[in-house]
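> Sharing a sequence plus its predicted fold:
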Amino acid sequence: MTPTSDDDSILVINRPHADLMKYYLIASFVIPPIFPILLTIGAIRYRTMRYKFTDEGISMSWGMLFRKEIIIQYSRIQDIHLRSNMVERWLGLSKVLVQTASGSSSAEMTLEGIKEFEAVRDFLYHRMRGVKDDVPAADAMTGGSLAVGSPELAITLREIAAEVRGLRADLAARKDDDV
């Protein structure tokens, strides 16, 4: 699978948008007595958060004292969600939640501070599906693509139906011979 120009714009994303720091500032005002603590935690998270999109998967790392890194291959991705609260929408940000078949009900990776969230979601869906079906079944059988409504598709479906009818007749004949 070769990257397109749209993919190139996603592959260069390696940090959250600067508006994420504004979001952390606004969010830290929610509980005024611990404002400095919340702002410090948000600032450290923002300064250390890194993303990396590769041909095989996506990775995310953050943290100063306790560094955490998550790497997910595109083939393991099960679902992708977008989530944003009112302040994030006002800032034009969203979180991209990536889920795998790990058995956990929560997202395995949350990409925060993404302005191009719909493009990232589409990119991940494309990669996740592309890994699973690089060669579609119809292409593998016919050597080409069969468009919906094309005469070639109709002919192929008729041939399959005739083959199924023949198999049913053979099975019915064997059943009658066994009785």
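Here it is on my side, so go on. Residues are numbered from 1 along each chain as shown.
> switch to C-alpha atoms for all contacts and neighbour counts from now on
Will do.
> give the contact list for the residue minimising distance to the centre of the chain.
Central residue of the chain (Cα atoms, centre = their mean): Leu124, 3.4 Å from the mean position. Contact partners of Leu124, counting by Cα atoms under 8 Å, 6 or more residues apart in numbering, are Tyr74, Ile80.
> tell me which element it falls in.
Element membership for Leu124, per DSSP states H and E: helix 117-132.
> List the buried residues of that helix.
Phe117, Val120, Arg121, Phe123, Leu124, Tyr125, Arg127, Met128, Val131 (16 or more other Cα atoms under 10 Å).
> need the residues you listed in CSV with distance to Lys22, can you?
Formatted as CSV, these follow (distance: Cα to Cα, whole Å):
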residue, distance to Lys22
Phe117, 18
Val120, 21
Arg121, 23
Phe123, 26
Leu124, 26
Tyr125, 29
Arg127, 31
Met128, 32
Val131, 36
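> For the longest helix anywhere in the chain, buried residues please.
In the chain, taking DSSP state H as the definition, the longest helix is helix 151-178. Residues Leu153 are the ones in helix 151-178 that count as buried (16+ other Cα under 10 Å).
> what separates the residue nearest to the centre of the chain from Ser61, distance-wise?
18 Å (Cα to Cα, to the nearest Å).
> what separates Ile114 from Arg121, distance-wise?
10 Å.
> now swap in Phe53 and tell me
12 Å.
> now the helices: where do they sit in this protein?
5-11, 19-28, 35-48, 86-91, 117-132, 137-142, 151-178.
> Which stretch among the ones you listed approaches Phe66 most closely?
helix 35-48 (11.0 Å; Cα to Cα).
> what angle separates that closest one from helix 19-28?
160 degrees (axes from the mean of the first three to the mean of the last three Cα atoms, to 10 degrees).
> What residues of helix 35-48 count as buried?
Phe35, Leu38, Leu39, Gly42, Ala43, Arg45, Tyr46.
> ok, and here's another one to check against it:
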Amino acid sequence: MTDSPSPSPLTASAAAEVAQLSRLPAVLRPHRNLLRYYVLTSLLAGPGFPIALLIQYFRFHTLHYDLDAEGITVRWGILFRREVSLTYARIQDIHLSSNLIERWLGLAKVQVQTASGNAAAEITIEGLQAFEAMRDFLYTKMQGARDRTLHPATSDASAGTEDALASTLREVAAEVRALRLGLGSAPAVTPAPAPEKTNG
């Protein structure tokens, strides 16, 4: 069941997450409600409940999100350590989704997609109560990264190079103009008539 969760007032932990998002680099940990969600979903495993719960327990305790000026990195796992890094410039779309239990716990998943052609999300950020703030933060960073690639800021060195190139082009244009004027004012040379052939 995927639908957009309704906005909720910020709790103290969500406010702390929002404050941490404003400072980069930031390391975010999931809210303890994510562990409750994992326990409830592990119950669906039936007889495999203890194994599913153990896997989800270790995932919860090792899961963290590193945000810096370039992108986001998600890390989790003990035996099989996983790490997914994504730059803001590669982000194509961001979705929020939550099921009934997640909404009851005040959680939602932020699904980040790229242009890789894969239908599934490249990164899924779960366990944050400030999920709307995370979505807005990622949209802002994604737009900023696109603006930088479309309109790169020129540095002083490149501005100096452009000035030198412009002055060189002006000199070449002046020389071409002088050559054109010199050719226009030169006396016209008429070709000598060909000698007539006589039959002799």
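That came through fine. As the structure is a prediction and not an experimental result, all values here were calculated from the model.
> what's the matching range in the second structure for the helix holding Leu124 of the first structure?
Aligned by TM-score structural alignment, helix 117-132 of the first structure falls on residues 131-146 of the second structure.
> Could you do stretch 151-170 of the first structure as well?
By TM-score structural alignment, stretch 151-170 of the first structure lines up with nothing in the second structure.
> just stretch 78-87 of the first structure next, same as before
Under the criterion TM-score structural alignment, stretch 78-87 of the first structure matches residues 92-101.
> Endpoint to endpoint, the matching stretch covers what distance?
28 Å.
> Spell out which residues are contacts of both of Ile114 and Arg121 of the first structure.
Contacts common to Ile114 of the first structure and Arg121, judged by Cα under 8 Å, 6+ apart, are Val96.
> Wait, Gly57 of the first structure touches Ile70, no?
No: counting by Cα atoms under 8 Å, Gly57 of the first structure sits too far from Ile70 to count as a contact (10.5 Å).
> Neighbour count: the two, which is higher?
Gly57 (17 against 13; other Cα atoms under 10 Å).
> Return the residues in contact with the more buried one.
Here Gly57 of the first structure is in contact with Ile71, Ile72, Gln73, Tyr74 (Cα under 8 Å, 6+ apart).
> Okay, strands next: where are they in the second structure?
Using DSSP state E, the strands of the second structure run over 26-28, 64-67, 71-76, 82-87, 91-97, 108-114, 123-128.
> Give me the number of neighbouring residues for the nearest residue to Arg146 of the second structure once chain neighbours are set aside.
Closest residue to Arg146 of the second structure in three dimensions, ignoring its sequence neighbours and counting by Cα to Cα, 6 or more residues apart in numbering: Ala89, at 6.0 Å. For Ala89 of the second structure, the neighbour count with other Cα under 10 Å is 18.
> Was I right to think Ala89 of the second structure contacts Asp147?
No: counting by Cα under 8 Å, Ala89 of the second structure stays clear of Asp147, with 9.4 Å between them.
> Now do stretch 35-55 of the second structure: which range of the first structure does it align onto?
Going by TM-score structural alignment: stretch 35-55 of the second structure matches residues 21-41.
> what's next to that stretch, contact-wise?
Gly42, Ala43, Tyr46, Val87, Glu88, Leu91.
> Turn those into a markdown table, including distance to Ala172 of the first structure.
Formatted as a markdown table, these follow (distance: Cα to Cα, whole Å):
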| residue | distance to Ala172 of the first structure |
| --- | --- |
| Gly42 | 70 |
| Ala43 | 73 |
| Tyr46 | 69 |
| Val87 | 67 |
| Glu88 | 64 |
| Leu91 | 67 |
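> Show me which of the residues you listed is closest to Gln99 of the first structure.
The nearest one, if we look at those relative to Gln99 of the first structure and count by Cα to Cα, is Glu88, at 21.0 Å.
> Leu181 of the second structure corresponds to which position in the first structure?
Leu181 of the second structure maps onto nothing in the first structure, by TM-score structural alignment.
> give the contact list for Leu107 of the second structure.
Counted by Cα under 8 Å, 6+ apart, Leu107 of the second structure has contacts Asn33, Leu34, Ser98, Glu126, Gly127, Leu128, Gln129, Phe131.
> ok, now how distant is the fifth one from Tyr65 of the second structure?
As defined by Cα to Cα, Gly127 of the second structure lies at a distance of 11 Å from Tyr65 of the second structure.
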